[in-house]
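Student: sequence? don't have it. structure:
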């Protein structure tokens, strides 16, 4: 993830609580199935659409959906373009320095490698990852050769055209692609990265965070969150 330097003035501008608004705006990428994607009707769909709608119902919030490119999704939350990030974002210490997170709504999803050669030597390979992800940071920390792309689709294309030898991403994203394309396969090696996925909110929006935390906990308590995770196959259950 990029480091975002935020001035006190910028934080003050976004200090008003989203709970005081008539509408709470949910920001997502819309390009990472099955977590979030745009369906044939042009609407946000996927696990996080269903989850977000249910959380808003339980919290008695009126919500609307906003899409935003991944590489600017945190700055645009802080600047007030929306009030919540719900975009498959793993909870990390670095991100938590800039925004706040709710409790996780999925456990950590294994990260997997997608390649065209099952015998690939990862240490000597060129590995693609989406910019600003935990996977990109992992590859960089390992000292391996990393190429970054703005969208997940571009990382897959890089393997297809030989620009990269493999992609590292959430297994739930890569598995359907491997199942559909004979030339692409998941490698046996997987990585456990991050602390699960949570909702991102501005650090000033403590009331909104507490309300959403309570809604997530209620779904954990009644088993409906595990049912939703299983339906969309995004992670292991709690």
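Tutor: Yes, it's here. The structure displayed is predicted, hence computed values, not measured ones. Numbers count the residues shown, from 1 in each chain.
Student: alpha carbons only for contacts and neighbour counts from here, please
Tutor: Fine.
Student: any idea how far residue 48 lies from residue 54?
Tutor: With distances taken as Cα to Cα, to the nearest Å, residue 48 is found 10 Å from residue 54.
Student: Tell me which helix or strand comes right after the host helix or strand of residue 53.
Tutor: Element membership for residue 53 (DSSP states H and E) is helix 47-59. Per DSSP H and E, the first helix or strand lying C-terminal to helix 47-59 is strand 63-67.
Student: helices and strands around the longest helix along the chain, which ones?
Tutor: Criterion DSSP state H: the longest helix present in the chain is helix 206-222. On a contact count with 3 or more Cα pairs under 8 Å, 6 or more residues apart in numbering; DSSP states H and E, helix 206-222 meets helix 47-59, strand 100-106, helix 224-232.
Student: can you redo the ones you listed as JSON lines with distance to residue 144 and mean neighbour count?
Tutor: Output for the helices and strands packed on helix 206-222, formatted as JSON lines (distance: least, Cα to Cα, whole Å; neighbours: other Cα atoms under 10 Å):
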{"stretch": "helix 47-59", "distance to residue 144": "32", "mean neighbour count": "19"}
{"stretch": "strand 100-106", "distance to residue 144": "28", "mean neighbour count": "21"}
{"stretch": "helix 224-232", "distance to residue 144": "32", "mean neighbour count": "16"}
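Student: of all the ones you listed, which lies closest to residue 196?
Tutor: strand 100-106 (5.6 Å; Cα to Cα).
Student: quick revisit: dump the helices and strands packed on helix 206-222 to a markdown table, plus distance to residue 186.
Tutor: Shown next, in a markdown table, are the helices and strands packed on helix 206-222 (distance: least, Cα to Cα, whole Å):
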| stretch | distance to residue 186 |
| --- | --- |
| helix 47-59 | 22 |
| strand 100-106 | 22 |
| helix 224-232 | 19 |
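Student: A further structure is provided below for comparison with the first:
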């Protein structure tokens, strides 16, 4: 596992409120526009802005931690951070071991992309990032699934001719398709939107973030962030 990268969110609490214990937010840092590492080596993207605002509204001091996707859930459970905010879709399977906030995105399309629009995605060799809803979906079709640790590797596999197509979040693929020879083949809707994930024992903390998400929906600031980062499906 790569070294954990920490960057303090430096959020001031309101006057009269005692300094709370630091809450650690785990993300991947490899999935733009949701989360990525910028040129300064810091976590950036839609979820960085969202997480910082949620911490401010919940009157919490927060710190960012990056972790490889394939071990992001085990490291939550082992206490390396307190919540996951990493483009993680809410699914029944994940809710068996974690608790989620309400979604801070609407269920948005995943998409198949390939070098040819003639690829039959139900019989082709299809790449997807490991332990994602996309890889789970491909496994239920007649396609041959090939999993990769990172989303960039799934795209590279298509370009290198190692696989016929890739299935990933359309928000992630859109700028890549626009600047390459890849073309979209079809969309598929998976999961129940994206939310923050918590250990089942941390219901009080989850509730604070859930209330903060609700307040951002109510005053329109969540929709503003979604529009800024060109993420589909406003509330």
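Tutor: Alright, I've got the coordinates. Worth saying up front: this structure is predicted, and the values here are computed from it rather than measured.
Student: which residues does the spatially most central residue of the first structure contact?
Tutor: Central residue of the first structure (Cα atoms, centre = their mean): residue 88, 2.0 Å from the mean position. Applying Cα atoms under 8 Å, 6 or more residues apart in numbering, we find residue 88 of the first structure in contact with 35, 36, 48, 197, 198.
Student: wait, residue 215 of the first structure sits on residue 60?
Tutor: No: when contacts are counted by Cα atoms under 8 Å, residue 215 of the first structure is not listed as touching residue 60 (9.6 Å).
Student: neighbour-wise, which of those two wins?
Tutor: residue 215 (19 against 11; other Cα atoms under 10 Å).
Student: Give the equivalent position in the second structure for the more buried one.
Tutor: Counting by TM-score structural alignment, residue 215 of the first structure lines up with residue 212 in the second structure.
Student: Also residue 230 of the first structure?
Tutor: Under the alignment defined by TM-score structural alignment, residue 230 of the first structure is paired with residue 227 of the second structure.
Student: now the closest residue in space to that match that isn't next to it in sequence: how far from residue 79 of the second structure?
Tutor: In this structure, residue 227 of the second structure finds its nearest non-sequential neighbour in residue 234, 7.7 Å apart by Cα to Cα, 6 or more residues apart in numbering. Distance of residue 234 of the second structure to residue 79 of the second structure, given as Cα to Cα: 33 Å.
Student: ok now do the closest residue to residue 70 of the first structure other than its chain neighbours, which residues does it touch?
Tutor: Using Cα to Cα, 6+ apart and skipping the chain neighbours, the partner closest in space to residue 70 of the first structure is residue 29 (5.9 Å). Listed by Cα under 8 Å, 6+ apart, the contact partners of residue 29 of the first structure are 36, 37, 67, 68, 69, 70, 73, 87.
Student: go with 10 Å
Tutor: Residue 29 of the first structure sits next to 35-38, 44, 66-73, 85-88, 151 when contact means Cα atoms under 10 Å, 6 or more residues apart in numbering.
Student: related to what we said a few turns ago, can you work out which residues contact both of residue 215 and residue 60 of the first structure?
Tutor: With Cα under 10 Å, 6+ apart as the test, residue 215 of the first structure and residue 60 both reach residue 54.
Student: and residue 23 of the second structure, how many residues sit next to it?
Tutor: The number of residues packed near residue 23 of the second structure is 16, by other Cα under 10 Å.
Student: Check residue 143 of the first structure too.
Tutor: Using other Cα under 10 Å, residue 143 of the first structure has 10 other residues around it.
Student: Distance check, residue 150 of the second structure against residue 138 of the second structure.
Tutor: Using Cα to Cα, we find residue 150 of the second structure at a distance of 16 Å from residue 138 of the second structure.
Student: Which of those two has more residues huddled nearby?
Tutor: residue 138 (21 against 17).
Student: and that one, what pairs with it in the first structure?
Tutor: Residue 138 of the second structure maps onto residue 139 in the first structure, by TM-score structural alignment.
Student: Doesn't the residue nearest to the centre of the first structure lie inside a helix?
Tutor: No: assignment of residue 88 of the first structure by DSSP: H, G, I helix; E, B strand; the rest coil gives coil, placing it outside any helix.
Student: And it, how far from residue 187 of the first structure?
Tutor: Distance from residue 88 of the first structure to residue 187 of the first structure, counting by Cα to Cα: 22 Å.
Student: hang on, the earlier thing: I'd say the match of residue 138 of the second structure and residue 131 touch.
Tutor: No: the pair residue 139 of the first structure / residue 131 is not scored as a contact, 11.4 Å apart, by Cα atoms under 10 Å.
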